[in-house]
Every structure is written in C-alpha cells, then in structure tokens.
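# Structure of the sequence below:
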Amino acid sequence: MPRGTGEVSEPMYYVLTALLDGPLHGHAIMKVVAELSGRRVSPSVGTLYGVLERLNDRGLIVVDREETVAGRNRRYFRLAEEGRAVLEAEALRMQRAAALVIDRPATA
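Take a look at the predicted model:
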C-alpha cells in the first residue's frame, strides 16, 4: 500500500482540514481543529504531536519551516499533495455514506 493511502481517523481528518488554508504550528492546529469540530475533537498536545508524526510518516503533511518565538521552537506543518488527495477522498467517502441516509425516502 502506498504511504498516503488508507483511511484517516477523525483527529487526522480535522488536522488535514485545518491545514487546507496553509501552514500552521501545533498550537494553532489545536485551536482550528477544536473550532472545526465544534469542540468535539480537542486533542491534547501529546495526542496532536502523535497525529502529526503519523501524518508526516505517511507523507500526508510535511514540515514547512521552523522558527524560534520567545525562546521556544515552533514547527509549522503544511498539507502535502498526497494529503490533499487523501483528505478529498475521505470527504467524498463520507458524503456518499451520508447520502445513503439523507437521500433515503421516508417510510411510514
């Protein structure tokens, strides 16, 4: 199986979605994920960095740059082309699955 294929977990889906608009650092990713999910997905720092590591290992995201802010290293991540393709495929899969319920005629 190629690196980027396969399903993504809900936290992974929201992290990939958060990166659609451009590179973000970890704290910003946590904020955007919480907002996008209506606070349903709110990963801890440790969980988030585990997700980021798995996405990076699969080639779905890449490190965009690193900088030092107030004496702390800040790493920015961006969506890789393969990550965009996997995210779009997952969104279409969920849309088709939802249509099975939403488009079903009502029964009496």
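# only C-alpha atoms for contact and neighbour calcs from this point on.
Noted.
# buried residues in stretch 83-101?
Residues of stretch 83-101 classed as buried: 83-84, 86-87, 90 (neighbour count, 16 or more other CA atoms under 10 Å).
# Could you export the residues you listed as JSON lines, including secondary structure and distance to Leu48?
Formatted as JSON lines, the buried residues of stretch 83-101 follow (DSSP: H, G, I helix; E, B strand; the rest coil; distance: CA to CA, whole Å):
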{"residue": "Gly83", "secondary structure": "helix", "distance to Leu48": "17"}
{"residue": "Arg84", "secondary structure": "helix", "distance to Leu48": "19"}
{"residue": "Val86", "secondary structure": "helix", "distance to Leu48": "19"}
{"residue": "Leu87", "secondary structure": "helix", "distance to Leu48": "17"}
{"residue": "Glu90", "secondary structure": "helix", "distance to Leu48": "20"}
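# is it possible to export these to TSV including distance to Pro23?
Shown next, in TSV, are the buried residues of stretch 83-101 (distance: CA to CA, whole Å):
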residue	distance to Pro23
Gly83	13
Arg84	13
Val86	17
Leu87	16
Glu90	21
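# Next, the second sequence, to be compared with the first:
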Amino acid sequence: MCYNSPLTEALFYILLAVRKPNHGYGIIQEVSDITNGRLVLGPGTLYGAINSLLSKKWITLYSEDKSSRKKKEYLITTDGKDVFYKEVDRLRELIENAKLMEDLV
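Coordinates of the predicted model:
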C-alpha cells in the first residue's frame, strides 16, 4: 500500500460511504447526506474515483447483479481503511495546529 499525499474530499467521503456495501447511487446519496448537501458527487467524478480506488485496491467489488450494470456494490478493503485512518490522523493534526491561531487573538 502506498499513501503519501492527502486524500481529496471526494475520495475521503467515498471511502467513508463504502464502510458497508454500497452501490453508485447509494454512495452519491450518502455523501450528500453526510455533508448536508455541501458535496454532491456527479457520476463522472464518482465512477472515475471508483476506478482509481479499485486499481489501488482500496475498495473491492463486493457484489454485482449481472442483469443490471447499475447493481454493483463496493466495499472498503483493509488497505483502504489504513489509508482512511491515516487521513483522519492527518486531519486531526491539522486541526490541532490550527489551534495555534488562538494564541494570536
């Protein structure tokens, strides 16, 4: 597993949305719900990200309905969880460092 740079916001929320099996439209809905509508993924963004996450093995194809191309469910992998939690640690550090601004007020 290789993880050297911050995740984009879209990738962060997609990984969060596939903590349990989820399909494309479900991911779009969950990301919108989690962010209170602030982040709405378009299909191009979502499926480009899914292809990237699959190639990095951060998610896996959990199930597929052969009769419908829309019925693919994805699930985060162990490597994906590792990347996600490293990003959470990075964000926590960022918040802690931001508190330094309070010293200037």
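# that older thread, out of the buried residues of stretch 83-101 of structure 1, which comes closest to Gly50 of structure 1?
Distance to Gly50 of structure 1, by CA to CA, is smallest for Gly83 among the buried residues of stretch 83-101 of structure 1, at 16.5 Å.
# Let me see the contact set for the alignment partner in structure 2 of Arg75 of structure 1.
Aligning on TM-score structural alignment places Arg75 of structure 1 opposite Lys72 in structure 2. Applying CA atoms under 8 Å, 6 or more residues apart in numbering to Lys72 of structure 2 gives the contacts 22-24, 61-65.
# Tell me where structure 1 has strands.
For structure 1, the strands defined by DSSP state E occupy 24-25, 61-69, 72-79.
# Tell me the counterpart of Asp89 of structure 2 in structure 1.
Checking TM-score structural alignment: Asp89 of structure 2 goes with Leu92.
# residues contacting the closest residue to Gly6 of structure 1 other than its chain neighbours?
Of all residues not flanking Gly6 of structure 1 in the chain, Val86 sits nearest, at 7.8 Å (CA to CA, 6 or more residues apart in numbering). By CA under 8 Å, 6+ apart, Val86 of structure 1 lies in contact with 4-6, 60.
# about what we covered before: now the contacts of Lys72 of structure 2: which count as buried?
Among the contacts of Lys72 of structure 2, those classed as buried by neighbour count (16+ other CA under 10 Å) are 22-24, 61.
# Identify the farthest-apart pair in those.
Between any two of the buried ones among the contacts of Lys72 of structure 2 (CA to CA), the greatest distance is 11.4 Å, for Gly24 and Leu61.
# Find the residues that touch each one of the two.
72-73.
# Contact partners for the nearest residue to the match of Arg75 of structure 1 once chain neighbours are set aside?
Counting by CA to CA, 6+ apart, Lys72 of structure 2 lies nearest to Glu64, which is 4.4 Å off, once chain neighbours are set aside. Glu64 of structure 2 makes contact with 71-73, according to CA under 8 Å, 6+ apart.
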